[in-house]
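Peer 1: Have a look at this prediction, sequence included:
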Amino acid sequence: MISQVVISIVLTLFFSSFALAQLTHEQQAAKDKGLVLYNQSDWYDSQPLLRIAAEAGDRTAQYYLGEAIRLSSWYTTTEARKWYEAAAEQGDLYAMLRLSSKDDLCRVMETCTGKSGEKWREHALKIARERAGKGDTEAMIVLYIANQGLAWLEKAAEAGDGFGQYLLASVYESGKGWFLIPGSREKAIGKWFKASAENGFSPGMYLYTNFLYKHGGSEADVGYWLKKTAEAGHIEAMVSYALNIAHLPERYGLPLDLVKAYGLTYMLSKLEGGGVGPEDGKRNLPRIAEKMNERQIQQGIAFAKEWEKTHPPLSYFAPAYGY
């Protein structure tokens, strides 16, 4: 969800030779499909596709290939580190943060090679500050993640960054930040979740839906945002939305639509990655089918195929620097 930033003038020539190179149609298609699978927590099947673009010099593919390898292996392997380094050398701030992590197994085993983690962190902070000073909200968020102060995240949110707004609301909800006036924390949380939702940031939409549900929002508003989030491809929202339009149960005034409910749940059941989606889909599909005849079920499958043509891919919307 978050793109990458340039490292330093020293690497300009190296950066230009790769970052400005255009992927072929086939390489771009592989990258796009790899990122879709990655965001469905399919960290194994995403790797061969991401590797095609990574080997062609695409730094986004290099970073996410490193992530997929790390997550599937449960630690930063030598190969994952290789791809982080490739991305970091092209200016990827998140790759630099990964390379500076004290949790990297090679640091524990004292087998790390190349530039030290401290050097990568210095680079990341230097370039992030330069870019943040020019209004780059992504760099501001990186500075917050790198423990440079909550003020950076607040600046990103105030500048209109949907992810920054979502993250700030979540941080406030966790108890961070100072609020002297009673009730002002809850108002700020609602304000920033709403701003993120209205920005079209899917995780922000989902958490704003939850915020409305927990804080007495109208059924119509909760139903509206749940539907909108599901339509954006948010897997967890789709699980809930499908059950609601199947009236299992219905809580938000959403009309009964068994064909649509079956189609959405059918898509979830076919996911091959991790997370709640496939499991919930397989568990809920028979419950919905019990209320349908065979003709309706076939209509549901046909609905799913048409939905995939006109809507974004299903996704957990994994943060660029998460897990």
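Peer 2: All right, it came through fine.

Peer 1: contacts, neighbours, all on C-alpha from now
Peer 2: Noted.

Peer 1: Mind listing residues that contact the one helix or strand residue 63 maps to?
Peer 2: Counting by DSSP states H and E, the secondary-structure element that holds residue 63 is helix 59-73. Helix 59-73 has contacts (Cα atoms under 8 Å, 6 or more residues apart in numbering) with 3-4, 19, 31, 35, 38, 43-44, 46-47, 50-51, 53-55, 76-77, 79-84, 86-87, 90, 92, 94-95.

Peer 1: same deal with stretch 155-166?
Peer 2: 137-138, 140-141, 153-154, 168, 192-193, 195-197, 199-201, 203-204.

Peer 1: Equivalent analysis for stretch 33-44, please.
Peer 2: Under Cα under 8 Å, 6+ apart, the answer for stretch 33-44 is 45-50, 61, 64, 68-69, 71-72, 271-275, 313-318.

Peer 1: next, the one to line up against it:
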Amino acid sequence: MVGSIDLCRKCVFLVLFLTASVTLAESSQGRADQLFNEGYTLYQQHSANRALAKLKEAARLGHAEAAYYAGNIIRQDYTYMTKESENYYRQAAEGGDVYAMLRLAQGSSVCGTLRECDYDRDAWLERAIKTALPMAKAGDTEAMMALSSAYAIKGDPSAGFEWVKRAAENGHAFAQYWMAVMLDEQGRGFYWTQAGRRADILKWLEASAEQGFPKAMHKLASEYAQDGRMEEAVMWADRMGKTDYFSALFEYGLILTAGPDGSEGKVQYPEVKLVEGLSLLFALHRETGNSLVQFSIERILTELDSETIAEAKEKSEELLVDTPILHYLPKFGI
């Protein structure tokens, strides 16, 4: 009887211990996710120094992607791989982050011209491909995009292009945008006519923009304007002006203040909206402190009366409140 009681006590203790351990693990994971999200947002706001502490703490709690971005920030700060950035990349790679494996697979672009990375870069490249390929074949579009970068490093740009195309065809918004960029700015892919290439550029941009990807909206508005399709350009300008993308908001403010007198080949808004455009620029500068925005504001102010300026300043107080202004930096492109 005594033995049974002791056994029950041990069972209760074990249950309580396991429950507490699971709760603690869930709490740590939740805290790591929160820190990563905060750090990632700061990173996308070009506030890498402020982001780094949060990402390091998330990495300490076991967050693999946070470790990747911590490694990225440190590497970018030094312009080459340091032991600290390498350690963060290794943590992320061991946690399954394919892009961290690809960083470790890169050569002079991250090691520095006078430095040698003392690890087997080819092994990391093969590991990245081996990790991503089954997932990509199963339909994982993020894995497809990772493979495109892997094959670019491997020296097989054609395979890289095909994986971007497959991701785009499977609905990956950034892949669709990137297809348009590769076709337009890099001359990738074969076309019998420029008209055929142009049609595909717009097709991929439209697909990405319809999914709400701000960079695609921004580029699509510009492409339509260049083609003289101003009604469609204005429609996409209006939509990009409702996003949180810095470049889109900046240009939208300028478009509104310029109206139909905007530069040739640019979006020409059907009417001048000085207060709306200037208030957006005021709000954007308040949130970012960007010097180019400030310069544009000062240039516009020289032609305005004090009443219009005051109205725009008042309206700006309602805009972009509690809205992080992001730059949509790619995970692997920089």
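Peer 2: Yep, that arrived. The structure presented is a predicted model; accordingly, all values stated were derived computationally and were not measured.

Peer 1: rewinding a little: please, a ChimeraX command that selects the buried ones among the contacts of helix 59-73 of the first structure?
Peer 2: The ChimeraX selection below is limited to those of those classed as buried (16 or more other Cα atoms under 10 Å):
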select :4,19,31,35,38,43,44,46,47,50,51,53,54,76,77,80,81,82,83,84,86,87,90,92,94,95
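
Peer 1: Can you list which of the contacts of helix 59-73 of the first structure are found in helices?
Peer 2: Under the assignment DSSP state H, the contacts of helix 59-73 of the first structure contribute 19, 31, 35, 38, 46-47, 50-51, 53-55, 79-84, 86-87, 94-95 to helices.

Peer 1: Quick one: the helices in the stretch 201-323 of the first structure, in order.
Peer 2: 202-214, 219-231, 235-245, 258-269, 276-289, 294-310 (DSSP state H, counting those that start in this stretch).

Peer 1: Using a markdown table, please lay out these together with distance to residue 128 of the first structure and mean neighbour count.
Peer 2: Output for the helices of the stretch 201-323 of the first structure, formatted as a markdown table (distance: least, Cα to Cα, whole Å; neighbours: other Cα atoms under 10 Å):
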| stretch | distance to residue 128 of the first structure | mean neighbour count |
| --- | --- | --- |
| helix 202-214 | 24 | 22 |
| helix 219-231 | 31 | 20 |
| helix 235-245 | 32 | 24 |
| helix 258-269 | 38 | 25 |
| helix 276-289 | 35 | 18 |
| helix 294-310 | 37 | 15 |
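
Peer 1: Save these as a markdown table, and put in distance to residue 23 of the first structure too.
Peer 2: Compiled in a markdown table, the helices of the stretch 201-323 of the first structure are given as follows (distance: least, Cα to Cα, whole Å):
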| stretch | distance to residue 23 of the first structure |
| --- | --- |
| helix 202-214 | 28 |
| helix 219-231 | 30 |
| helix 235-245 | 29 |
| helix 258-269 | 30 |
| helix 276-289 | 32 |
| helix 294-310 | 24 |
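
Peer 1: of these, which approaches residue 109 of the first structure most closely?
Peer 2: Proximity to residue 109 of the first structure (Cα to Cα) singles out helix 276-289 among the helices of the stretch 201-323 of the first structure, at 34.5 Å.

Peer 1: show me what contacts residue 55 of the first structure?
Peer 2: Residues in contact with residue 55 of the first structure (Cα under 8 Å, 6+ apart) are residue 62.

Peer 1: quick one: contacts of stretch 183-198 of the first structure?
Peer 2: Contacts of stretch 183-198 of the first structure (Cα under 8 Å, 6+ apart): 157, 161-166, 168-170, 172-173, 179, 203-208, 211.

Peer 1: Now do it: which range of the second structure does it align onto?
Peer 2: Here stretch 183-198 of the first structure aligns to the second structure at residues 195-210, judged by TM-score structural alignment.

Peer 1: With stretch 159-171 of the first structure instead?
Peer 2: So stretch 159-171 of the first structure is aligned with residues 170-182, judged by TM-score structural alignment.

Peer 1: What is the distance between that stretch and the centre of its chain?
Peer 2: Mean C-alpha position of stretch 170-182 of the second structure versus that of the full chain (Cα atoms, centre = their mean, to the nearest Å) differs by 13 Å.

Peer 1: How about stretch 168-182 of the second structure?
Peer 2: Centre to centre, stretch against its chain (Cα atoms, centre = their mean), the figure for stretch 168-182 of the second structure is 14 Å.

Peer 1: buried ones in it?
Peer 2: Buried residues in stretch 168-182 of the second structure, counted by 16+ other Cα under 10 Å: 168, 172-181.

Peer 1: What is the nearest of those residues to residue 124 of the second structure?
Peer 2: Distances from residue 124 of the second structure to these, taken by Cα to Cα, are shortest for residue 175, at 23.9 Å.

Peer 1: just checking, that closest one is part of a helix?
Peer 2: Yes. The assignment for residue 175 of the second structure (DSSP: H, G, I helix; E, B strand; the rest coil) places it in a helix.

Peer 1: State the distance from it to residue 165 of the second structure.
Peer 2: Residue 175 of the second structure sits 7 Å away from residue 165 of the second structure when distances are taken as Cα to Cα, to the nearest Å.

Peer 1: same thing with residue 32 of the second structure?
Peer 2: Taking Cα to Cα, one finds residue 32 of the second structure at 34 Å from residue 165 of the second structure.

Peer 1: Between those two, which has more neighbouring residues?
Peer 2: Just comparing residue 32 of the second structure and residue 165: by other Cα atoms under 10 Å the higher neighbour count belongs to residue 32, 24 against 21.

Peer 1: helix/strand/coil for the more buried one?
Peer 2: helix.

Peer 1: Tell me the counterpart of residue 285 of the second structure in the first structure.
Peer 2: By TM-score structural alignment, residue 285 of the second structure lines up with residue 269.

Peer 1: One more: residue 329 of the second structure?
Peer 2: Using TM-score structural alignment, residue 329 of the second structure lines up with residue 318 in the first structure.

Peer 1: how many neighbours does its match have?
Peer 2: 15.

Peer 1: what's the answer for residue 110 of the second structure, then?
Peer 2: By the measure other Cα under 10 Å, the count of residues near residue 110 of the second structure is 20.
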